[in-house]
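Undergrad: here are the coordinates; sequence isn't available:
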């Protein structure tokens, strides 16, 4: 009788390093893809930077509003283009929740709206430290 043992292992390469950081929420509104949306803040109630990438799959620009309980910010995503918020600072005056929590943001376009349940992170993880609001 033969005994077969299957062993599963994980490499320690980039995939694991990526998974060790907080990955944001992904949703779509019509032809607009919202990828890896999250908030970076120093503390509950402090200013928060929105991170993520918004990809427009149409030829026309799409107006996008991102809001929480007490404020909103507006962006226009160019036709067949994208906006990466790691290079475009987009802030909310307050984070709403403390680092380690998840909070709800609402993304709205002319095609409708979606709730994003986004992680709230701080500078504890090195990849997010440069994005802490002043």
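TA: Noted; the coordinates are in hand. Just so it is clear, the model here is predicted, and its values are computed rather than measured.

Undergrad: when you work out contacts or count neighbours from here on, use the C-alpha atoms and nothing else.
TA: Noted.

Undergrad: next up, the contacts around the residue nearest the centre of the chain.
TA: Nearest to the geometric centre of the chain sits residue 37, at 1.2 Å (Cα atoms, centre = their mean). For residue 37, the contacting residues are 23-26, 50-53, 116, 118, by Cα atoms under 8 Å, 6 or more residues apart in numbering.

Undergrad: show me where the protein has helices.
TA: 14-19 (DSSP state H).

Undergrad: got another, please set it beside the one above:
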């Protein structure tokens, strides 16, 4: 084999390797996530209350005993609107989540009168929907991180 043929063969081998290597990228692209399989990517707590899915639930407040605003989302995969109640030791709020929809607390301002714990801790809550009740603890944060400042009740 001549030097010229070896160079051509080398170029062909490199070209084929690049085509196969780069062409494989299309095989690793993730498909869209189905509605029922969405998971939280934030700091808050996740809960499944029957068929209703609570994702990234947390409270933003200025301090213990102060008003607190919920952040997170409620996914309703059912064919009917659902009332969801979130309660702590002394307050509760009820929201309605339309059928096959998502309620985002970043857009739906939902505030309780007082948060029992200081920012940086967890506070117990009970979430009720469709006759199912789930208890868990959710994080309490303040406006010290820039992305929470717009959600501090009464401003930061």
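TA: Arrived safely. All of these numbers come straight from a predicted model, not from anything done at the bench.

Undergrad: TM between them?
TA: TM-score of the superposed chains, computed with TM-score structural alignment, normalised by the length of structure 1, equals 0.82; 114 aligned residues with a Cα RMSD of 1.2 Å.

Undergrad: and the residue nearest to the centre of structure 1, what's its match in structure 2?
TA: Using TM-score structural alignment, the equivalent of residue 37 of structure 1 in structure 2 is residue 57.

Undergrad: now do that match against residue 90 of structure 2, distance only.
TA: 18 Å (Cα to Cα, to the nearest Å).

Undergrad: cool, and residue 128 of structure 2?
TA: Distance, residue 128 of structure 2 to residue 90 of structure 2, using Cα to Cα: 15 Å.

Undergrad: the two: which has the busier surroundings?
TA: Higher neighbour count among residue 128 of structure 2 and residue 90: residue 128, with 19 against 10, using other Cα atoms under 10 Å.

Undergrad: contacts only, for the counterpart of the more buried one in structure 1.
TA: The pairwise alignment with structure 1 assigns residue 128 of structure 2 to residue 108, based on TM-score structural alignment. Residues near residue 108 of structure 1 by Cα under 8 Å, 6+ apart: 29, 64-66, 114.

Undergrad: repeat for residue 105 of structure 2
TA: Contacts of residue 105 of structure 2 (Cα under 8 Å, 6+ apart): 70-73.

Undergrad: what's the answer for residue 83 of structure 2, then?
TA: So residue 83 of structure 2 contacts 94-97, 129-130 (Cα under 8 Å, 6+ apart).

Undergrad: same thing but at 7 Å, please
TA: 94-97, 129 (Cα atoms under 7 Å, 6 or more residues apart in numbering).

Undergrad: got these as CSV, with distance to residue 144 of structure 2 columns?
TA: What follows is the contacts of residue 83 of structure 2, written out as CSV (distance: Cα to Cα, whole Å):
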residue, distance to residue 144 of structure 2
94, 28
95, 28
96, 30
97, 30
129, 32
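
Undergrad: which single one of these is nearest to residue 15 of structure 2?
TA: residue 97 (54.6 Å; Cα to Cα).

Undergrad: which residue in structure 1 aligns with the closest one?
TA: Under the pairing rule here (TM-score structural alignment), the equivalent of residue 97 of structure 2 within structure 1 is residue 77.

Undergrad: so where in structure 2 does stretch 87-99 of structure 1 end up aligned?
TA: Counting by TM-score structural alignment, stretch 87-99 of structure 1 sits on residues 107-119 of structure 2.

Undergrad: could you give me the buried positions within the matching stretch?
TA: For stretch 107-119 of structure 2, burial by neighbour count (16 or more other Cα atoms under 10 Å) applies to 110-112, 114-119.

Undergrad: let me have those in JSON lines, extended by distance to residue 9 of structure 2.
TA: Converted to JSON lines, those look like this (distance: Cα to Cα, whole Å):
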{"residue": "110", "distance to residue 9 of structure 2": "68"}
{"residue": "111", "distance to residue 9 of structure 2": "70"}
{"residue": "112", "distance to residue 9 of structure 2": "72"}
{"residue": "114", "distance to residue 9 of structure 2": "75"}
{"residue": "115", "distance to residue 9 of structure 2": "72"}
{"residue": "116", "distance to residue 9 of structure 2": "73"}
{"residue": "117", "distance to residue 9 of structure 2": "71"}
{"residue": "118", "distance to residue 9 of structure 2": "70"}
{"residue": "119", "distance to residue 9 of structure 2": "66"}
